[in-house]
Structure formats: C-alpha cells, structure tokens
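> A predicted structure for the sequence below; I have some questions about it.
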Amino acid sequence: MTASRDTSPLPTGHHLTRRTVVAAAGAGSLAVVLIGCGSGDDSGDDSDGDSGKGSSEPAGGKKKDGGGAAAAVLARTADIPVGGGKIFKDEGVVVTQPTKGRFKAFSNRCTHKQCPVTSVEGGTINCPCHGSKFDIADGSVRQSPATNPLPPAEIRVEGDAIRLA
C-alpha cells in the first residue's frame, strides 16, 4: 500500500466529509434563495391600479406610518363582503369580515397539509385538498381533517384601507 500525500488546502488534521460538502452546498443555495426573495423590488402589481403619480402616497400604494415603515394597501374595506372574505394568494393571507366593520386575517395555508385555501363561502374558509373548513371569525376548525386553527395574521384598518401590519 502506498501512502498518498495530502494536497488539501485545509490545515493538517481537517478533512472534508460528504456531510460538510452537502451542508455547505445547502447553505449556499439558501443564501441565493433569500437574496432573490429580498430583492427589494416594489414594481409589483398595485391593488388599486394607482401608480402613485400625483398622489401623496409613494408608488405601489404604500404609505409611511409613524415608524417609517411602509405597508401596501391590501384591500379596501368595501372589497371584503360581510359574512365572507377574500384570499390574497401572493401575500399569504385571507381577510374576512365576520360582522359589519369587524375585519380578521389568517394564514392562507391549511393546517392539515399546508395546501392553500381557495374559497370563503358560507361562513368558512375552505381547503380543497382534503375538505377542511375554518371559521371566518376566529380561524377555528369547523370541519376536519385539520385539527389546528388557521394562524392569525396581523392587519391594520385605516379608514377604508386594509394593510398588513
């Protein structure tokens, strides 16, 4: 048996393992995904069709609040039917109005298998994958197989504008 010379750039006693290489590749891939998600490009679709020109709000329907953060108008209160709701797929939320003037928001992912919910009808938020139904007032399970309620989402109602908090 012949001895091989170690030409690795690592200090003596350090060896690359398959686990180290896989972990480094995974971390690099995650960094690329996170950079892509945080591009800061606000050129997305305006929910109210206003480009912000000639308006006191910056482009994209965003308004600075007292803390300096900007929150886009998700919907107008008139867009959310009393006793129903509206799903905002891109934002990952469902906004409901269980009773007149009372607005609630929840995750749009079913707690059973994480399928996106697709309708709000008859006082429930409905998942098409396995038939789970959630109450529009509190997100509680009204029909299984889901056993956990929809997680609440934070919104602010400012006049007739509904914004993610």
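Done, it's in.

> going forward, measure contacts and count neighbours with C-alpha atoms only.
Noted.

> my read is that Thr118 contacts Ile87, right?
Yes: using Cα atoms under 8 Å, Thr118 is in contact with Ile87, at 7.2 Å.

> ok, structure two:
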Amino acid sequence: MTSESVQPVSKPSRRSVVAAVGAAGLAVALTACGSEDDASGSSTEQGAAGGGATSAAGGGAGGTALAKTADIPQGSGKVFSDQKVVVSQPAAGDFKAFSTICTHRDCPMIDLKEDTLSCSCHGSQFSVLDGSVKKGPATEPLAAKQISVSGDSITLA
C-alpha cells in the first residue's frame, strides 16, 4: 500500500455560487434585450400569415397592415396578438378595434369566442363589438384603437 495523501475536495463558496448565478442572469437579460429586433421581424411575418396582411400596404408611415376586410367575421372579430389589438365587425362594413390588454390588471388577452374576449388571469370578459365589460372584475372598457379601412385592407394607425 502506498501512503498517498488525499486532498479534500474543495467546494465553491456560497459567494462564488451567487456571483455565478448573477452573471448568468445578466447574460440572459442582455441577450433578450439584444434580440428585440428579431422579434419585431417575426411579428410582421406572423401577422401576414395569420391575418392576411400585405407588406406593401403597411411598409410606410401609414401604420401596420392587419387584415383584409373579408378576414373579420361580422358579429365577431379577430385577435392580432403581436399588435395587442382585436378588430371586430359589429355590422356589415363597420370595423372597430380595441386593445387586447385587460383593464383590470393589464394581462394580455387572446381568448376570443364569438363576440367575447376573455382574460385568463382573473376572468374578465369584454365585448369586441364595442369594448364594453361583459363580466368583471374589470370595470373599465377596453381602450379603442385607431384603424383605417381602405378598399379591402385594414390598417392599424
């Protein structure tokens, strides 16, 4: 047998672990901030695929092209989650738009069934036809958004 000396395994100090975790968190946060440009490009592609928007109509300072008028069902609407807006058609040829941010606690909403937009955070429900509260706890209506309709294109102002 040999008498080798056994060195104790050194463990990192608590301070080293906390510093490493903090550095990793900072790196993740900086990476997320740096990828913001990539996210804006994908929202345009997703909006075009999901909403029938044309890039030629929304390319200038006139706003973001959302959809064709035929894409918005009468008596209901369509949510554009990247733009945080819902566009509805209360009556034939009459188009309205509202924010999809719940007025109760600022939760984003995407759950649209018929003419009702529901918040998954606390259960508030809103009419997409006029923005009114159908069910609380929210007490304030949805914020109206400006859109323009030109021919068969709907553009977010």
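Yep, it's here. Given the structure is predicted, the values throughout are model-derived calculations rather than measurements.

> TM-score for these two?
For this chain pair, the superposition-based TM-score is 0.65 by TM-score structural alignment, normalised by the length of the second structure; 123 aligned residues with a Cα RMSD of 2.9 Å.

> return the set of buried residues in stretch 119-130 of the first structure.
By 16 or more other Cα atoms under 10 Å, the buried positions in stretch 119-130 of the first structure come out as 119-120, 123-127.

> farthest-apart pair in those residues, please.
Gly123 and Cys127 (13.3 Å; Cα to Cα).

> what touches both of those two?
Taking Cα atoms under 8 Å, 6 or more residues apart in numbering as the contact rule, Gly123 of the first structure and Cys127 have no neighbour in common.

> Three-state assignment for the residue opposite Cys121 of the second structure in the first structure once aligned, please.
In the first structure, the residue paired with Cys121 of the second structure is Cys129, using TM-score structural alignment. Here Cys129 of the first structure is recorded as coil under DSSP: H, G, I helix; E, B strand; the rest coil.

> once you drop chain neighbours, what's closest to Cys129 of the first structure?
Cys115 (6.5 Å; Cα to Cα, 6 or more residues apart in numbering).

> then Val73 of the first structure would be within a strand, right?
Yes: per three-state DSSP, Val73 of the first structure lies within a strand segment.

> what's the distance between it and Asp138 of the first structure?
23 Å (Cα to Cα, to the nearest Å).

> go on, Arg18 of the first structure?
48 Å.

> mind checking which of the two has more residues around it?
More neighbours surround Asp138 than the other of Arg18 of the first structure and Asp138, with 16 against 9 (other Cα atoms under 10 Å).

> cool, thanks, talk later.
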